[in-house]
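Student: Pasting the sequence and the predicted coordinates here, then a few questions.
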Amino acid sequence: MLKPLQNIKLIIFGLLTLSAGVTSAQTKYNPADLFPAISLLPQGNVYRTATGEPGPAYWQNKADYVIDVALDDKTKVISGTATITYTNNSPKALSALWLQLEQNVFKKNSRGIESKLFLYKDSTSETPDGGYQIENIRLAGKNENIRYHIYDTRMQLELAEPLASGQSISFSIRYKYNFPVNYKNADFLVNRTDILPTKNGEIYAVAQWYPRLCVLDDVEGWNTLPYLGNGEFYLEYGNFEVNITVPSGMIVESSGDLLNPGEVLTPIQLKRWQQAKQSETPVQIRTAAEVTDAKSRPAKPFCTWKFKLDNARDFAWTASRSFIWEAESFTIAGGKRVMGSSVFPVESDKAKSWKRSSAYVKFTLQHFSEQWFPYPYNKAVNVASNLDGMEYPGMVFCAAKDTGNMYWAVVNHELGHTWFPMVVGSNERKYAWMDEGFNMFIDMIATKKFNKGEFIGYAEIDSPLDSLFTEKLLPIVTRPDALPGNQVYPLQYQKVAYALGLLRNHILGIERFDTAFRKYIRDWAYKHPTPWDFFRSMDSSVGEDLTWFWKSMFLNNYRLDQKITKVENAAGKQPRITIENINKAAMPLVVDLTYADGSAEHREFPVEIWEYTGSYTFSGNKKAAVSKVEVDAGKVYPDVDRGNNIYEAGK
C-alpha cells in the first residue's frame, strides 16, 4: 500500500508527463499491442517449458523402416515392401495410425490438383494419373491383413487392438506407383520427385517414395494436413534399412551408408571408393570417360544396393546410368570424418558448375558444423537432377543446369537444410519459415565466409527490402499452402532471414544471438519444436521479452515508420528533437545530428522508449543549433517511409 504523500507525488508526476503518452491522431501505433502485460505465448507445461526447452515429460513417437524396393526403368514403375515398426511413446493408447501417401498428389482428382496448388505450368495439359497402388497391409510375422482407409494423401490404419503406451507394432505394406515423368508432359510447378533425361541415361530423383508415418505430438495430436504441393513435411525420427534393386548399369546413391560395396561396384570402383573414404582430395570413383564404358559396371542383370541410416526423419535415393561419381572425406568439428559424394552427368561437368561440387559440400558441412551443430550423418550426397533444389537427410538434389553464383547458393542452401529441418524437426507443412527462413539466414552467414566472399548467394534473386513490408504481404506464420505463389520466397525465406539478421547484428549482437541460437538447436535436435518454443527459447536465453519483435515481424505484417515531427533549434541552446512512431511496428531508435559548426553526434535509444508512448523527445548534447537530423542514416531498420526521416535547417 502506498502512503498518501507518495500517492500525491505520483498524481502530480502523471499530470506532468501525460502529454508524453499521447500520440497524434494520424498514428496507427498502440504501445499496449506490442508490450502487453499478459504473454502472447501459451503457458509452459511438462512437455514444453516456459523457457523454451523440452519439458521433463516431453515424448515423441518413433518409426523404423526396412524397405525392399525395385525400379523398373522401362515401365517407370517403383514397387516394393515397406516393413514399419512404430513405437508409441505417447501417454495414451492408440486405436489407429495415420500415414502419409504424398505420391497420391499425382492422382487426377487429388486435392493438390483440384485446389490448383499443385499445378502444371501449362494448365491445359492432361493430368496423368499416378499415385500409390496399395496391394496389402499385414501385421509382420502374421497372415493378418490390417484394414485401411485412404483419404487423398493420407491413410488410416485400423488397429485390431489398441497400441498401448510404450508398445510397438510392426506391419508391412506392399505397394507400387508409376514414377511421374514430368518432362514428357508439362512440368509440375512442384517437382520433388522427377526424372532428368541426359544423353547417357535418365537421372531418377526418388523422394516421397514410400508410405511414411504422420507425426503424433502433444500440440495437435495427429498431424494429418494433406500434401498439396507447397507445404513440405513433418516426420518422425527412426532408423532405416533400405535395399534398392535396379539394372546393374545404374549407379545408386542414397541418404544412408552403403553396406555392400563389393557386390555393386567393380573391383576398380571399390578400390577408389575405399580410397575416397580416406582422401582429403576428390577421387573419381567413376570418370566421365567410363560413363559410356560397359565395363564400368558389374556384368549381371541387376544389382541390389543396401543402405543403412540411423536417427533420421526421411530417406531418399537416386539412380542413373549417366553418373560421373566423385567423392572425398574430411573432418568436421569434433573430429568426425564425413564422406562427401557428388553424382552428375557429363553435361554438368563444367568448371563453374559441378566440378566444384566437392569443394562446396566440404565447406558447407565444415562451416555449419563449427558454427551451429555437428553434421549428424556419415556422408553427404549432392545429386544433379531435374529439381531446382530439394533436401533430404544426407542427400540433396540440385539443378544439373546451374552454374556460377546460383549453383553455389543452391548447394549451400540444400545442404544447410540438414540443420533445419533434418536435425531440428519442425513442422514444415505448417511452418515452412522455420526451415526455409532459418536455413536462408545461416546460408547468408556462410556465403560471406566462403572463399573471401566470392559469391553473393541468394541476393541474386532477392526482392527489394521495401517489398518485404508492403501492406499486401501476409504474416510469416501463414500456412504455406495459404500463400499466394509470389509471396512464398520473399515471405518464408527472405523476410525471415532478414528479421533474424536484424536481431543478430543490430538488436542483440552477434555473440549473444549465436549463443542463444545454438542452444535452441541443441535443445530441439531430433525433436519437434513449435514457433512458440523458438520464441520462448530465444527470450529466455538472451534475457529479453522480445514480444514486440515476434509480433511485428513474424505474427503480423506490421510496418515501421519513424518520423521526425519537431525540431526545436535555437542558437546557444540544446536542440530538442521529437520523433513519432506512426505505424504499428516498433524498433530501437537511431538518430544522427549534424551541428551548424560541422560537428556530429550519434544517438541510440532502446525499443523501450515506445513502451508507453508513440512520441519521444530528446535533447542534443551540445548547446548549438543543428543543421541536419536524420533517423536511421545507416538504413538498419525497415522504415517504410524514409522521406520523413530527415530534417535540414532552412528547408
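Tutor: Right, received. Where do you want to start? Numbering: from 1, shown residues only.
Student: drop to CA atoms for contacts and neighbour counts, all remaining ones
Tutor: Noted.
Student: Check this structure and tell me which residue is nearest its centre.
Tutor: The centroid of the chain falls nearest to Asp435 when counting by Cα atoms, centre = their mean (1.7 Å).
Student: Nearest spatial neighbour of that one, chain-adjacent residues omitted?
Tutor: Setting aside the residues directly before and after it, Asp435 is nearest to Phe420 in space (Cα to Cα, 6 or more residues apart in numbering), at 4.7 Å.
Student: wait, that neighbour sits on Met434?
Tutor: Yes - counting by Cα atoms under 8 Å, Phe420 touches Met434, with 7.3 Å between them.
Student: Identify the contacts common to these two.
Tutor: When contacts are counted by Cα atoms under 8 Å, 6 or more residues apart in numbering, Phe420 and Met434 are jointly contacted by Ser426.
Student: so Val343, which of the three states?
Tutor: Under DSSP: H, G, I helix; E, B strand; the rest coil, Val343 falls in the strand class.
Student: Pasting the second one now:
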Amino acid sequence: MTHPCAVRRVLFAAAAFALSVTFAPLPGKAQPPAGQRRPQLPDTGGRSATYDPLKTFAPFAMPDAVNSYRSGNGAPGPAFWANQADYEMHASIDTATQTLTNDEIITYTNNSPDMLNSLWLQVEQNTYRTDSRARTFAGGSRRPGADQSSEGTVFESMELMGNGKNAKAEKATYVISDTRARIDLPAGLAHGAQIKVHIKYHYKVPGQWGGRTSVGKSKDGYEIYDIAQWYPRMCVYDDIRGWDTQPFLGNEFYTEFGNFDNYITVPASMLVAGSGVLVNEKDVLTKAQIDRLAQARTSDKTVMIRTVAEIKDPASRPKQDGTLTWHYHMDHTRDAVFSASAGFVWDGAKINLPGGKTALSLSFYPAESAGDEGWGRTTEYAKDTIENMSHDWFSYPWPVMTNVAGFSSGMEYPAMVFDGINSKNKGLFVVTAHEVGHTWFPMIVQSNERRDAWMDEGFNTFIDIYESDQFQKGIWGPKRDGEYAPGGGFPADEIAKIIADPEAPVMLSRADAIREKYRHPITYFKSAEGLYILREEIMGHEVFDRAFRKYIKDWAFKHPTPSDFFRAMASEGGEDLDYFWRGWYQNNWTMDMAAKNLKWVDAADPSKGSVVTIVQNGQLVIPTWIEVKFEDGTSTKTKLPAETWMQKATFDMAITSPKKVASVTIDPEHRVPDNDRSNNEVKQ
C-alpha cells in the first residue's frame, strides 16, 4: 500500500509542473528581466476643467433600498403587497342647482402586514374652499380661479361597518384636513381584514375647467357635466411611507386599485358616458341605440349610435320625463369618472387587441364638434392608439375606452378621457393619443403622480412619439407639440437649452415643487427624451423594448417608484446606467463634446491613417456618433460608447483609412443634447 505522504508529494509535484506550464512565457513575447515589472503604459486620462470622470461614473445611490417588497432587479419582491379599495356609488345630479349628491360605500381591504388604527381619505373637492391650501399655492393654471369657490365636499353622514352579516353601522369619528380626511378606527384593522365606510355627501359642481371637474354649455345650449375627483377615496397605504396623504394642490393622483359599481341618476334626456361597461343598456337606451352599439363592437369603421340630427328627436331617448339611472361597472381600476349631457352625439368602433381579443372605442361630443375635421374621427384616433400601444408595450386591459368632448379638456382617467370641444385635425389627434396613452402610465403602471409626475407624463409622452410616427404612416408626425420639442426643431437641441437653464428643476424633484414654467419642459419633455435616448442611443430597440415591456408587465396594477424603474431597466437591459441616472434624472448636467486636431498620423505615410482628438467638456455623458467624411465623397460613422469617458476627458480617435479626411463631425444628426455645436466639426 502506498503511503499517503508519498501520494501527496506526487500530487504537489504535478501541480507545480502544471503551474510552470500555465505561466510560462509565450513564444516570441518579450519579457521583463527577472525581478522587474512590465513598464507602465502612459497615463492619458484624468479630468479637465469642466469634466470629471469620477463624478460622472461614481456609484449611484438609489432613492429607495432593496427589500423583500421590492427586488434588486426592479420587480416587485416576494413579499410585495398592495391594499384594495372597492366602491359602490349611487350618485345623482340636480341640474337646477348643479349639485352632485352621492351615497357611497367603500370596502377597504388591508393587505399590508401592519395593524391600521386610522384610515385616510382624499377629499379633493375641498380644493374649491376659500381656505384651501391650493388657494395660496403658486401652481399656475391648475390652481382654482378666484371666481371658483364652494363649500367643497359637504358630508351629511359617515358610518363604519364591519364585513360580517350581522355587522352594525357605527358613526365614524373623523377630522377634515384640507383635501384629506382622517377616520379614527374604534379597533385596529388587522392584516387581511376588511372594513366598510358608508358616506353620504354633496357638493356644487364648479364652472368650466374647474381643476378637472366642470359644467358648461355647448353652443346649442346643452349642459355638459364632466365629473371627476368627485368622491371621497382612499389614500394609498404602501411600503414606502405608510399613509401617503399629500394634499391636492394641482398635480394628479395616487390611489388604490379596486372594483367600481357606479349608479348615476340624471334627467332622462341625458346620455351618460362612464368608465367601464354599461351594465343596463335596456334601461337607458332605445332599441335602435342598442342595435347600433352591438354593431360598433364588431366594426372596424366608426358606427353612429346617436347622430347630430337625433339630439333634438325625443325618440332618441327611451322616455322624455323624469330620470334614468345608468349603471357602469369596472374592475381592477384606480378610478372611475363620468360625463352627462342631453346634447351628446355618440359613435363607436371595435378595437383589435393581441391574441384575437377586442375592445370598444366610444366617443361622446356636442353637435358643434362633429365632422371629419373634428370629433367625427376621435374614435378612429383612440382605436389606432390603443391598437399600436397594445402591440408595442402591453395589451389594453379593459373592455371599453371612451373619449368625451367637454370643458375639462385634456384629462385622463382609466378607460375614459376628457378632451377639447374645439380641437380639430392634428391637434385633436395629438391630445387624443396623449390622453389615451395615459392608459399605460399611470392607469396600468401607477406611479405616484403627486411625487413623481415625470413617471407618468414623461413616459406617456415617450410612447406618444411612436404613435405619431405610426398613425397613417406618420401623416401628423413627427411629434412636435407643447409636450415634446415645442419649437418644432431637433428635440435634442431644444432639451439642451432647457437643462442649461440654472433655474430648471431636476426630475427627481417633488412634482408640486416644479414651477408652471418648467412643468412641461421637465416633467413631460425631458422625461420623454430620457427614454428616447435610452432606446435610440444607449440600449438599442431590442434590448430597451424587452426591458421596458418587462417593467410594465411586472408593475401592472401596482405602485413602482423611481428606484424600481432604474433597477428594472439596468438589470434587464444588461447595462450599468448609473452615469445616466445621475446625469439626466438626479442632475441637469449638460453635454458638450468638441472635435479638434485632425491630422495624418504620419504625413509622409498616408497608409498609417489619420487621428482626431475628441474632447468631453460637459459632465453629461451619452454614447455619440462620430462621422468621418473623406475627400472622395465617402463617409463612415463610429459610435463612441459611454465607457470612452470613464477615465479621461480627451480621446484620440484613430481613422485607419489611408484616404484623406475632409472633416470629422460629432453627432451630425443632432441625436444627443450637445449644448455647443460650434465645436462639433473639424476639417483637415
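Tutor: All right, it came through fine. Computed from a predicted structure; not experimentally measured.
Student: Just tell me what Glu347 of the first structure corresponds to in the second structure.
Tutor: Residue pairing (TM-score structural alignment): Glu347 of the first structure is matched to Glu368 of the second structure.
Student: Tell me the secondary structure of its match, please.
Tutor: Using three-state DSSP, the structure places Glu368 of the second structure in helix.
Student: ditto for the one 10 residues further on
Tutor: In the three-state summary, Thr378 of the second structure is assigned as helix, counting by three-state DSSP.
Student: After alignment, which residue of the first structure pairs with Leu293 of the second structure?
Tutor: Aligned by TM-score structural alignment, Leu293 of the second structure pairs with Trp273 of the first structure.
Student: err, Ser663 of the second structure, not the other one
Tutor: If you follow Ser663 of the second structure across to the first structure using TM-score structural alignment, you land on Lys628.
Student: Repeat that for Asp674 of the second structure.
Tutor: In the first structure, Asp674 of the second structure lines up with Asp639, judged by TM-score structural alignment.
Student: The nearest residue to Ala294 of the first structure once chain neighbours are set aside: which element?
Tutor: Excluding the flanking residues, the one nearest Ala294 of the first structure by Cα to Cα, 6+ apart is Gly249, at 7.6 Å. Assigned by DSSP states H and E, Gly249 of the first structure belongs to neither a helix nor a strand.
Student: I figured Gly249 of the first structure hits Arg297, correct?
Tutor: Yes - between Gly249 of the first structure and Arg297 there is a contact under Cα under 8 Å: 5.6 Å.
Student: Which of the two has more residues huddled nearby?
Tutor: Counted by other Cα atoms under 10 Å, Gly249 of the first structure and Arg297 do not tie: Gly249 has more neighbours, with 24 against 21.
Student: any idea what that one aligns with in the second structure?
Tutor: Under the alignment (TM-score structural alignment), Gly249 of the first structure pairs with Ser269 of the second structure.
Student: gap between that match and Lys497 of the second structure?
Tutor: To Lys497 of the second structure, Ser269 of the second structure is 53 Å away according to Cα to Cα, to the nearest Å.
Student: got the contact list for the corresponding residue of the first structure for Thr461 of the second structure?
Tutor: Using TM-score structural alignment as the criterion, Thr461 of the second structure maps onto Met440 of the first structure. By Cα under 8 Å, 6+ apart, the contact set of Met440 of the first structure is His413, Tyr493, Gln494, Ala497.
Student: Would you agree the last one is in contact with Ile445?
Tutor: No - assessed by Cα under 8 Å, Ala497 of the first structure is found out of contact with Ile445, at 10.2 Å.
Student: Have a look at those two and say which one is more surrounded.
Tutor: Neighbour count, other Cα under 10 Å: between Ala497 of the first structure and Ile445, Ala497 has more, with 23 against 15.
Student: Assign a three-state SS to the more buried one, would you?
Tutor: Recorded secondary structure, Ala497 of the first structure: helix (three-state DSSP).
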